[in-house]
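# just need the structure, nothing else, for what follows:
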Amino acid sequence: MDKKRLEQLLEEIQSGKTSVEEGVRALEDLPYKELGYATIDNHRELRNGYPEVIYCQGKTPEQVQGIVKYMMSQGNNILATRAGKEMYRKVREVCNHAHYNELGRTITIINHEPETTESYIAIVAAGTSDLPVVEEAYETALILGNQVEKITDVGVAGLHRLMSKMDRIRGAKVVVVIAGMEGALASVIGGMVDKPVIAVPTSVGYGANFGGLAALLAMLNSCASGVSVVNIDNGFGAAYNASIINKL
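Reported below is the predicted structural model:
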């Protein structure tokens, strides 16, 4: 139950439209709901400003469907990450307006339009191979109520491409930089903007990239000030943090 629904319920009880007994039954699932295979945090939005997000990896399609079905009853916007096609098909059985981003492996369900910021988040990616992480970050930032600018394929192998996009990047309130290989793009941008930079190392690269570890260590050791780093391929985590900054 989100904050708006809770306020509405209290008004209904005060006006007599809803009895106290009915109100108590509606509040029985606070602060969480046990589904047997999952415990859904109903107070997440009240505490943190955003409802709980479904991490689908390791769950069955039926479990994802059950979680979505319950969350739909609470009226929240819903984001599911690392979701496969079969999970999406099961979710569509209970919500025909669910949207699937196949590249980003996200399912989004908009039950009410979020209030959108005037400022925007820039999501900047080194190469086309980084686009799955870009799309996860993009869908996350959108559903959390942010304007977003995507700037892709501007890696350090051709800095002239990046320089032509610097006005758009500098105009953002916060910049998410996504890069694999040696992960140098975060340091380059960090030295050229006066905004927070959230770096996302990706698992893109040849053997010595070690599945993103080389990019992660390079970003952690960046000599550019203002660069913070999230985990490998964690587009969701970067966009979530960027959203908090963008709404300050």
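
# all contacts plus neighbour counts: C-alpha atoms, from now on.
Will do.

# so D233 sits in a helix?
No: counting by DSSP: H, G, I helix; E, B strand; the rest coil, one finds D233 to be coil, located in no helix.

# now name the helix or strand holding the spatially most central residue of the chain.
In the chain, the C-alpha nearest the mean C-alpha coordinate belongs to T140, at 2.7 Å (CA atoms, centre = their mean). T140 is part of helix 131-143, with elements assigned from DSSP states H and E.

# what do you get for C223?
Counting by DSSP H and E, C223 is part of no helix or strand.

# what is the neighbour count of the closest residue to it other than its chain neighbours?
With CA to CA, 6 or more residues apart in numbering as the criterion, C223 has its nearest non-adjacent residue at 6.9 Å, and that residue is S187. For S187, the count of nearby residues is 22 (other CA atoms under 10 Å).

# and the helix holding T140, what does it pack onto?
strand 78-81, strand 106-109, strand 120-125, strand 147-151, helix 235-246 (3 or more CA pairs under 8 Å, 6 or more residues apart in numbering; DSSP states H and E).

# rerun that using 10 Å as the cut-off
strand 78-81, strand 99-101, strand 106-109, strand 120-125, strand 147-151, strand 174-179, strand 197-201, helix 235-246 (3 or more CA pairs under 10 Å, 6 or more residues apart in numbering; DSSP states H and E).

# mind checking how far that helix is from the chain centre?
6 Å (CA atoms, centre = their mean, to the nearest Å).

# now do the contacts for the nearest residue to V204 once chain neighbours are set aside.
Counting by CA to CA, 6+ apart, V204 lies nearest to G180, which is 4.8 Å off, once chain neighbours are set aside. The contact partners of G180, by CA atoms under 10 Å, 6 or more residues apart in numbering, come to 125-127, 129-130, 155, 200-206, 209, 211-216, 232-233.

# to compare with the earlier structure, here is another sequence to fold:
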Amino acid sequence: MDNITIKKLLTKVKKGDITIENALQSFKELPYKDLGFAKVDTHRTIRCGFPEVIFCAGKTPEQVLKIAGQIIKHGSDLLATRANKEIYKCISQQYKNARYNEKAGTIVIKKSRSKKKKGLILIVTAGTSDIPVAEEARETAEIMGNNVKVLYDAGVAGIHRLLSNQNDIMTANVIIVIAGMEGALASVVGGMVARPVIGVPTSIGYGTSFGGVTPLLAMLNSCAANVTVVNIDNGFGAAYVASLINSTK
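Here you go, the predicted structure:
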């Protein structure tokens, strides 16, 4: 159900054309657009506060374009993740305001007016190699209406780089810590603050990093009680949860 339909229903309630109970029943419906290859959830903004996000991996440019068309048609902002240049080229031919972040692999199309942004989410990476995951997190957090700051390349091998940014660390509502190798940075940051810390293990590291399994297990076993963890390289998931926490704050 899109914003236009909601406004029409509310107008009918005002005029007395339908009852409040009937209008509420309409809101409870879970409509979607069946494209054959995808069922686009047009009701997600109402249920969850943010529209469906397109995960582009494994989809053709044409499929992504058709899904994007349905999301935009219902008046929603668009966020597509894990998008390559070919997909962006296809999208940008139809939507000139599409913006591509090559490092993040994200495509953003803003439809709604910018609202007042919520309190600070800080994104910290252990190394420069973790930046692509951090950029995915940044793009996600920003389109969801958060103030975002980034602190890149501040790992425990040179911990003074982290400690020299204590003001941002102490004032952030939520901190996303992104690290590969042994993933120790999440525990260090968790021990510094009385804030939720979301650890994102990355697939960056040498052989026994096992494609991110080592930092994943390290973060899951963190002795800092305020650290929680998302899956390997999941910058999007970390930022989505961080935004929900930030809204509560």
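
# circling back: distance to R44 of the first structure added to the helices and strands packed on helix 131-143 of the first structure, as CSV?
CSV is the format used below for those (distance: least, CA to CA, whole Å):
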stretch, distance to R44 of the first structure
strand 78-81, 13
strand 99-101, 23
strand 106-109, 17
strand 120-125, 23
strand 147-151, 23
strand 174-179, 24
strand 197-201, 24
helix 235-246, 14
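
# list just the one of the ones you listed that sits closest to G226 of the first structure.
Smallest distance to G226 of the first structure across these (CA to CA): 6.0 Å, for strand 197-201.

# quick one: that closest one to the second structure mean distance?
Mean deviation of strand 197-201 of the first structure relative to the second structure after superposition (mean CA distance after the TM-score superposition for the first structure): 0.2 Å.

# one step back: check the gap between the residue nearest to V204 of the first structure and Y240 of the first structure for me.
20 Å (CA to CA, to the nearest Å).

# which SS state does the residue nearest to C223 of the first structure fall under?
S187 of the first structure - assigned by three-state DSSP - is helix.

# quick one: it from G180 of the first structure, how far?
13 Å.

# quick one: map T202 of the second structure onto the first structure.
Alignment note: T202 of the second structure maps to T202 in the first structure; criterion TM-score structural alignment.

# can you give me the distance of that match to Y70 of the first structure?
Distance, T202 of the first structure to Y70 of the first structure, by CA to CA: 33 Å.

# okay, buried residues for stretch 161-177 of the second structure please.
Residues of stretch 161-177 of the second structure classed as buried: 161-162, 168-170, 172-177 (neighbour count, 16 or more other CA atoms under 10 Å).

# TSV please, covering these and showing distance to D2 of the second structure.
Below are those laid out as TSV (distance: CA to CA, whole Å):
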residue	distance to D2 of the second structure
R161	47
L162	44
D168	38
I169	39
M170	39
A172	34
N173	31
V174	31
I175	33
I176	32
V177	35
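
# what residues does stretch 204-217 of the second structure touch?
Residues outside stretch 204-217 of the second structure that contact it (CA under 10 Å, 6+ apart) are 127, 129-130, 178-186, 199-203, 219-222, 229-233.

# make that stretch 1-13 of the second structure, sorry
Applying CA under 10 Å, 6+ apart, the set of residues contacting stretch 1-13 of the second structure from outside is 14-24, 26-32, 41-46, 71, 73-76.

# apply 8 Å and report the result again.
18-20, 23, 27, 30-31, 42-43, 46, 74-75 (CA atoms under 8 Å, 6 or more residues apart in numbering).

# gap between the aligned partner of I71 of the second structure in the first structure and I189 of the first structure?
With TM-score structural alignment defining the correspondence, I71 of the second structure maps onto M71 in the first structure. Distance check for M71 of the first structure against I189 of the first structure: by CA to CA, it reads 39 Å.

# more neighbours, the two?
Set M71 of the first structure next to I189 and count neighbours by other CA under 10 Å: I189 wins out with 24 against 21.

# for the alignment partner in the second structure of the more buried one, give me its contacts.
Using TM-score structural alignment, the equivalent of I189 of the first structure in the second structure is V189. Residues counted as contacts of V189 of the second structure (CA under 8 Å, 6+ apart) are 177, 197.

# switch to 6 Å and redo it
Contact partners of V189 of the second structure, counting by CA atoms under 6 Å, 6 or more residues apart in numbering, are absent.

# and the gap between it and I109 of the second structure?
Distance, V189 of the second structure to I109 of the second structure, using CA to CA: 33 Å.

# please apply the same query to F37 of the second structure.
23 Å.

# more neighbours, those two?
Taking neighbours as other CA under 10 Å, F37 of the second structure and I109 compare with I109 leading, 21 against 9.

# so what's the more buried one up against?
Taking CA under 6 Å, 6+ apart, we find I109 of the second structure in contact with 77-78, 98.

# rewinding a little: what subset of the contacts of G180 of the first structure is buried?
125-127, 129-130, 155, 200-205, 209, 211-216, 232-233.

# preserved in the first structure, out of the contacts of I109 of the second structure?
Here is what carries over to the first structure from those, by both residues aligned by TM-score structural alignment, their matches' CA atoms under 6 Å: 77-78, 98.

# quick one on the thing from earlier: from D77 of the second structure, how far out is the match of I189 of the first structure?
From V189 of the second structure to D77 of the second structure the distance is 33 Å (CA to CA).

# next: C56 of the second structure.
Relative to D77 of the second structure, and taking CA to CA, C56 of the second structure is found at 16 Å.

# and for I232 of the second structure?
Counting by CA to CA, the gap from I232 of the second structure to D77 of the second structure is 26 Å.

# ok, A242 of the second structure next?
19 Å.

# sounds good, over and out.
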